[in-house]
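**Q** no sequence on hand, only this structure:
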């Protein structure tokens, strides 16, 4: 079996690290080795660590800046290890990043689709497993609606909300209505679908931001939609959002 790609994340925003870790958790062939919240510790680690494959590097951090870390890496090719993927909210740093051989440049908020393409390109560049590109596992889910059966990829579903005796499935492209209970869905859906409110199931893979809101919480999804989350259900999702993937 091919060894997992070793990943380092450097960002001074804890929520940004948590968000990226949650998105990377769906990839079985990634191993997050360490995370840093400042440039000095990041540079020191990279100068001594061996066999790091990918570094997700924020531009603006306390201490030495991300772009300076990239410059001090002294790379002569964007394809040589480690691959530096710059992550920032600022477009103006793109040119100096590529000038110093960054592998890719991601703008916050990083979409799952854009991240997937970057990781696919990284797998190809590192030539770890060319005949089996890095890709998240996709589960096919079935739902009964009337006399028909819906077949959906789990990644297509953003959230599911109760509406009387029905459930509304909000996908990336449309809203579908099924007749099934919350309890039944929770028993058979993949673990990334968690109850965040008495009437709401959320796919954590689509979470971009989480913040306190009126003594509870508010999730912002990758399409900008806001979802209220009750503090009562925090244990359902807190560990998954913060947990490091183990393989």
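**A** Arrived safely, thanks for sending. Keep in mind that this is a model prediction, so the values were computed, not measured. Residues are numbered from 1 along each chain as shown.
**Q** for the rest of this, base every contact and every neighbour count on C-alpha atoms.
**A** OK.
**Q** which strands and helices sit next to the helix or strand where residue 86 lies?
**A** In this structure, residue 86 sits in strand 83-88 according to DSSP states H and E. In terms of contacts (3 or more Cα pairs under 8 Å, 6 or more residues apart in numbering; DSSP states H and E), strand 83-88 is packed against strand 54-58, strand 104-107.
**Q** can you give me the angle the first one makes with strand 83-88?
**A** Translated: strand 54-58. For strand 54-58 against strand 83-88, the angle by axes from the mean of the first three to the mean of the last three Cα atoms, to 10 degrees is 20 degrees.
**Q** just checking, what packs against the helix or strand that strand 54-58 is followed by?
**A** Heading C-terminal from strand 54-58, the first helix or strand you meet, by DSSP H and E, is helix 66-72. For helix 66-72, the packing partners by 3+ Cα pairs under 8 Å, 6+ apart come out as helix 39-48, helix 94-99.
**Q** how about a cut-off of 10 Å?
**A** With contacts taken as 3 or more Cα pairs under 10 Å, 6 or more residues apart in numbering; DSSP states H and E, helix 66-72 sits against helix 39-48, strand 54-58, strand 83-88, helix 94-99.
**Q** now name the helix or strand holding the residue lying closest to residue 200 once chain neighbours are set aside.
**A** Spatially, and ignoring its direct neighbours in sequence, residue 200 is nearest to residue 161 (4.6 Å; Cα to Cα, 6 or more residues apart in numbering). Residue 161 belongs to strand 157-163 when assigned by DSSP H and E.
**Q** tell me the helix or strand right after that strand.
**A** Assigned by DSSP H and E, the successor of strand 157-163 is strand 166-171.
**Q** so what does that following strand touch, helix or strand wise?
**A** Using 3+ Cα pairs under 10 Å, 6+ apart, strand 166-171 sits against strand 157-163, strand 175-178, helix 182-188, strand 200-203.
**Q** and the angle for the next helix or strand after the last one with strand 157-163?
**A** Using DSSP H and E, the helix or strand that follows strand 200-203 in sequence is strand 207-213. Here strand 207-213 runs at an angle of 50 degrees relative to strand 157-163 (the same axes, to 10 degrees).
**Q** list the helices and strands strand 207-213 packs on?
**A** helix 14-24, strand 216-221, strand 226-229.
**Q** list the buried residues in the last one.
**A** Within strand 226-229, the residues that qualify as buried by neighbour count (16 or more other Cα atoms under 10 Å) are 227, 228, 229.
**Q** let's bring in a second model and compare:
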């Protein structure tokens, strides 16, 4: 997922720094850079923008005045705002116009990334909510966070899920390489429907529809042979009884 953004600052060095930080951030896409708020407003009125890095003290039209104009707009998606300023007295006013964050100059890339991560998480949640509202039942698919995007995965395509450090590997029938997602096996177990997915080991969740062979302590899914641990054996044996009827 890419977040489209613009940078607005009347100080050339400050504007250059923000644009440099945007270029270093893989999930941000810079659409424009402006040294005054009036030109920025004209651009926003004609182009859809997700995020604005906005200085507050500027001539003619201040960043706070621009933010109030944006906040008062009706009938179209409003971009989120991250204020960039050398003056901390504007923080309360910034939150009144629903600013996403407030960066106090001079700020580091670490601080910049923390603010932009808030924007990423906001749009990630919004994307997921929109996908669910399309009318496709969530029993058909899940969304997995893979790097900096949400990837739609059909449940029927999942062979098995494997624990991998702080991640999980989701092995798919349609792809030679697994998807690597930053989540836990516990979260995956809660996310996947129990009728089709079975936890057989602390490291494995299998799609029962893709099991090719079963033995006492092992099962085969495609070319993979997966162990069944003692902790999950009771549930596994119940599944075998049901499977063999």
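**A** Looks like it arrived, so ask away. Owing to the predicted nature of the structure, the values given are computational and were not obtained by experimental measurement.
**Q** superposed, what's their TM-score?
**A** Here the superposed chains carry a TM-score of 0.49, computed using TM-score structural alignment, normalised by the length of structure 2; 129 aligned residues with a Cα RMSD of 2.2 Å.
**Q** could you give the angle of the strand holding residue 86 of structure 1 to helix 14-24?
**A** Using the same axes, to 10 degrees, strand 83-88 of structure 1 lies at 130 degrees relative to helix 14-24.
**Q** how long is stretch 36-54 of structure 1 end to end?
**A** 14 Å (Cα to Cα, to the nearest Å).
**Q** swap that for stretch 7-18 of structure 2, sorry
**A** 7 Å.
**Q** which residues does the host helix or strand of residue 93 of structure 2 contact?
**A** Residue 93 of structure 2 is part of helix 91-96, with elements assigned from DSSP H and E. Outside helix 91-96 of structure 2, the residues within contact range by Cα atoms under 10 Å, 6 or more residues apart in numbering are 56, 63-64, 67-68, 71, 81-83, 85, 99-104.
**Q** and those residues, which is closest to residue 234 of structure 2?
**A** Nearest to residue 234 of structure 2 among those, counting by Cα to Cα, is residue 100 at 48.9 Å.
**Q** could I get the buried residue list for the helix holding residue 93 of structure 2?
**A** Of the residues in helix 91-96 of structure 2, those buried (16+ other Cα under 10 Å) are 91, 94.
**Q** need the next SSE after it, C-terminal direction.
**A** Next along from helix 91-96 of structure 2, by DSSP H and E: strand 101-104.
**Q** what packs against that next one?
**A** By 3+ Cα pairs under 10 Å, 6+ apart, strand 101-104 of structure 2 packs against strand 51-55, strand 80-85, helix 91-96, helix 109-132.
**Q** got the angle between the helix ranked longest in structure 1 and strand 207-213?
**A** In structure 1, taking DSSP state H as the definition, the longest helix is helix 112-126. Calculated by the same axes, to 10 degrees, helix 112-126 of structure 1 forms an angle of 130 degrees with strand 207-213.
**Q** turn the helices and strands packed on strand 207-213 of structure 1 into a markdown table, columns for distance to residue 46 of structure 1.
**A** Formatted as a markdown table, these follow (distance: least, Cα to Cα, whole Å):
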| stretch | distance to residue 46 of structure 1 |
| --- | --- |
| helix 14-24 | 18 |
| strand 216-221 | 32 |
| strand 226-229 | 37 |
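**Q** mean neighbour count, these: which tops it?
**A** helix 14-24 (a mean of 20; mean count of other Cα atoms under 10 Å).
**Q** quick check: residue 201 of structure 1 touching residue 162?
**A** Yes. Counting by Cα atoms under 10 Å, residue 201 of structure 1 touches residue 162, with 8.7 Å between them.
**Q** between these two, which contacts overlap?
**A** 169, 182.
**Q** looking at the two, which one has more neighbours?
**A** For residue 201 of structure 1 and residue 162, the more surrounded residue by other Cα atoms under 10 Å is residue 201, and the numbers stand at 23 against 19.
**Q** check contacts around the more buried one.
**A** Taking Cα under 10 Å, 6+ apart, one finds 158-162, 167, 169, 182, 185-186, 192-195, 229 in contact with residue 201 of structure 1.
**Q** any of those residues buried? List them.
**A** Here, 16+ other Cα under 10 Å leaves 158-162, 167, 169, 182, 192-195, 229 buried among these.
**Q** from those, which is closest to residue 95 of structure 1?
**A** For these, the nearest to residue 95 of structure 1 is residue 158 (34.2 Å; Cα to Cα).
**Q** how about TSV for the helices and strands packed on strand 101-104 of structure 2, with distance to residue 19 of structure 2 added?
**A** Formatted as TSV, these follow (distance: least, Cα to Cα, whole Å):
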stretch	distance to residue 19 of structure 2
strand 51-55	9
strand 80-85	12
helix 91-96	21
helix 109-132	11
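**Q** wait, which of the ones you listed is closest to residue 151 of structure 2?
**A** Short answer: helix 109-132, nearest of these by Cα to Cα, at 10.0 Å.
**Q** packing partners of that closest one?
**A** strand 3-8, helix 12-23, strand 28-34, strand 51-55, strand 80-85, strand 101-104, strand 141-146, strand 149-154.
**Q** would you mind putting the ones you listed into a markdown table with mean neighbour count and distance to residue 198 of structure 2 alongside?
**A** Below are those laid out as a markdown table (neighbours: other Cα atoms under 10 Å; distance: least, Cα to Cα, whole Å):
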| stretch | mean neighbour count | distance to residue 198 of structure 2 |
| --- | --- | --- |
| strand 3-8 | 22 | 37 |
| helix 12-23 | 16 | 43 |
| strand 28-34 | 18 | 38 |
| strand 51-55 | 26 | 42 |
| strand 80-85 | 25 | 41 |
| strand 101-104 | 20 | 42 |
| strand 141-146 | 16 | 16 |
| strand 149-154 | 15 | 17 |
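**Q** redo these as JSON lines? Include distance to residue 125 of structure 2.
**A** Formatted as JSON lines, those follow (distance: least, Cα to Cα, whole Å):
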{"stretch": "strand 3-8", "distance to residue 125 of structure 2": "13"}
{"stretch": "helix 12-23", "distance to residue 125 of structure 2": "21"}
{"stretch": "strand 28-34", "distance to residue 125 of structure 2": "16"}
{"stretch": "strand 51-55", "distance to residue 125 of structure 2": "15"}
{"stretch": "strand 80-85", "distance to residue 125 of structure 2": "14"}
{"stretch": "strand 101-104", "distance to residue 125 of structure 2": "17"}
{"stretch": "strand 141-146", "distance to residue 125 of structure 2": "11"}
{"stretch": "strand 149-154", "distance to residue 125 of structure 2": "10"}
